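Visitor: build me a model from this:
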Amino acid sequence: MRAILLLHTGGTLGMMPSGEPASLAPGRFLDHLLEQVPELGQMASLSVEVPFNQDSACVEPGDILALAARIRATARDFDGFVIIHGTDTMAFTASCLGFLLADLGKPVVLTGSQRPLAFVRSDARSNLVNAVDLACRAVPEVGICFGTHWVRGVAADKLSVHQFEAFQSPNLPPLAEIGAEIRLHPDAGRFEHRVPAGLDGGLDLDIHTVTPHPGMAWSVPPSTARAVLIQAFGAGNLPMGRADLGAFLRHCEDRKLPVVVTSQCPYGGVDLSAYEMGRKIEAASAISGGLHTRWAALAKLALVLGAGGGVEEVREAFRTQWAGEPMPGEAWPQA
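Guide: Next up, the predicted model:
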């Protein structure tokens, strides 16, 4: 059988009916999983580690870097990896790991649930079985297995707080469709690794993030900010006639702060050449986030900043596909 390392980091899946976490001693937690889902023992030779146990809203950059480091350190010992993770920040963790582990050559499958495994009616059981199955299939991808799909981590976003189909991949077809059989996309595991060297040492999240709304006043970023991420309207539009927005962008340019623009719309992404407002933003030295999700954009920006990069390094990062994230003009056919 395939050797699979299961890393439990917390979240809803491992909770008891009382709302308390299950026993966290690795051996006891494995016993708990096998009691609830005995078929896991027939699917793979499972080992369990509990690097941390917390609500995913509390995940810090160091936690994600520690996960990446642990997976790299044990890559020779296991055929695949499953990460149990809370849903709230799973897409961000999956985006970071998708870049950090793009060259691993083995499957890394993140999963969780909307209801605990110990509940009678829960999505945890099927998500866990499917995640272990995918981890055994030698498809070198980092992705989220949830509901009836496995989606690439650097293209994923959370869709719902209560539906079992909780995650989506808005601008890239799923890696796999999960039903009576698991149907892998023919291009799953096929992407060119272009993550620059030296980007695994830090995630600098001193990033000023802005989600504008009509009539919003624009205040300059705090002095500690090293970059700005704007989730703009539509294809990347902002109210460029506002004097305070103009001052905001000039301030960023003077401070040499990279300004990356993504879209509030999950589908379609940013095209700063499409409308006059977008062209004015581009003329103010802003960088198009293209089809990057908000989480992939944040992860890529944090990795570049963590390696000491500035405006030009960020600009290059967002016009380069690092790990199979969707890019304008690089369509991936439907399965």
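Visitor: from here on, contacts and neighbour counts on C-alpha atoms
Guide: Noted.
Visitor: the closest residue to Val154 other than its chain neighbours: which element?
Guide: Leaving aside its sequence neighbours, Val154 sits nearest to Ser95 (Cα to Cα, 6 or more residues apart in numbering; 4.2 Å). Applying DSSP states H and E as the criterion places Ser95 in helix 90-100.
Visitor: packing partners for the very next helix or strand once past that helix?
Guide: Downstream of helix 90-100, the first helix or strand assigned by DSSP H and E is strand 108-111. Helices and strands touching strand 108-111, by 3 or more Cα pairs under 8 Å, 6 or more residues apart in numbering; DSSP states H and E, are strand 80-84, helix 124-135, strand 142-146.
Visitor: this one as well, want them side by side:
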Amino acid sequence: MSSQVLILYTGGTIGMVQTEQGLAPASGLEARIKQAMGASLADLPSFDVIELNPLIDSANITPNNWTELVSTLATHWQDYEGFIILHGTDTMAYTTSALSFMLGACDKNVLVTGSQIPLGMNRSDATSNLQAALSLACSHPITDVSLVFDGKLMRGNRVQKVSSGRFKAFTTPNDELLGEIAIDMQLHFDRMLKKSPTTDTLSMSEKALTFQEGAVAVLMLHPSQPISIYQSILNDDNCKAIVLMTYGAGNVPDKNTDFLDFLMQTSLRNKIVINLTQCMHGGVSQGAYAAGSVLSERKVLSGYDMTLEAAFCKLHFLLAQGNSYNDIQEKWDTNICNEFSA
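Guide: Next comes the predicted model:
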């Protein structure tokens, strides 16, 4: 092992350069990192950079890319002390959530970061984010797949992107920070995922699950919903699960017969439905209001205070493991990696 840390570059703003068509991912990132970070590298762990081929804008991320990332980590797991994944911010919360379920409690640090402005450009946040990630990559044991951004260490399955124009682009609306990287570094090890060697017996390569594209749908409720949406989801045999984005504490239009029939049909066709609030803060209290109690009667499961990204990825994870409709009904309430508040 010649270097301590492996950096996986997937694409995304941090490594983009200006082209005639606008910003686009570009190869040769290792040289640009060393040029931008200069003398500060002397105080940071040594690193190698692997660039995925092809590099992609994170808006084009699919579950297959999560498999590729874990497969790449598995190949190099014994060669490095820690790992950093450079990723675009648009779908960063999906990838950090997916990796958290796939990897579980890690015995080596897996950190994800990126930037709002490309590395080397004026006022870029790339250097500070990458410096923070490198300073954490192998110096302290961090069991959670985590996001390092704007001086914060955040649990990967609790993050959401909240700004497209600020350096404080991510937050964990229903979770405490795992750490802060400021003048002094403060890490909260008591908040991190506990290792469970008796339950996690899979090798790294076995964690690279194969996902089923299009297996999970997201349905955002809004007044006067077109009923054609319901039928298209029901008729899609490839769709096995639905994240239902409801109002407030988990309320739905319980006087809408088309919607109620849709829910009945989902259970008859063995499609899992998860009740998740559209609100950023808080979670669902299924049954607290009459307008939400109808969900339990139709086997809709509570999403607690999970993020959309976490619920979406947890469903994909459970399906990729081969779980049936009844299996997921039984397993959904298990807090796999602190994805919801206990």
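Visitor: quick one: TM-score?
Guide: Scored against TM-score structural alignment, normalised by the length of the first structure, the superposed chains reach a TM-score of 0.91; 325 aligned residues with a Cα RMSD of 2.1 Å.
Visitor: quick one on the thing from earlier: which residues in the second structure does the helix holding Ser95 of the first structure match up with?
Guide: Aligned by TM-score structural alignment, helix 90-100 of the first structure falls on residues 92-102 of the second structure.
Visitor: list the buried residues in that stretch.
Guide: 92-102 (16 or more other Cα atoms under 10 Å).
Visitor: how about Leu260 of the second structure, what's its match in the first structure?
Guide: In the first structure, the residue paired with Leu260 of the second structure is Gly246, using TM-score structural alignment.
Visitor: ok, its match touching Cys252?
Guide: No - Gly246 of the first structure is beyond contact range of Cys252, at 10.0 Å (criterion: Cα atoms under 8 Å).
Visitor: between the two, which one's more packed in?
Guide: Between Gly246 of the first structure and Cys252, counted using other Cα atoms under 10 Å, Cys252 has the larger neighbour count: 21 against 16.
Visitor: run through who's touching the helix or strand that contains that one.
Guide: Using DSSP H and E, the element containing Cys252 of the first structure is helix 243-254. Residues outside helix 243-254 of the first structure that contact it (Cα atoms under 8 Å, 6 or more residues apart in numbering): 217-221, 239-240, 258-259, 284-285.
Visitor: what's the first helix or strand after it?
Guide: For helix 243-254 of the first structure, the following helix or strand on the C-terminal side (DSSP H and E) is strand 259-263.
Visitor: which residues in the second structure does that following strand align to?
Guide: Taking TM-score structural alignment, strand 259-263 of the first structure hits residues 273-277 over in the second structure.
Visitor: that older thread, return the most buried member of the helices and strands packed on strand 108-111 of the first structure.
Guide: Sort those by mean neighbour count, taking mean count of other Cα atoms under 10 Å, and strand 142-146 sits at the top with a mean of 32.
Visitor: helices or strands next to the helix or strand following that strand in the packing?
Guide: Using DSSP H and E, the helix or strand that follows strand 142-146 of the first structure in sequence is strand 149-152. Applying 3+ Cα pairs under 8 Å, 6+ apart, one finds that strand 149-152 of the first structure contacts strand 142-146, strand 176-178.
Visitor: what ranges do the strands span in the first structure?
Guide: Assigned by DSSP state E, the strands in the first structure fall at 3-8, 45-49, 80-84, 108-111, 142-146, 149-152, 157-158, 167-168, 176-178, 182-184, 207-210, 227-232, 259-263, 287-288.
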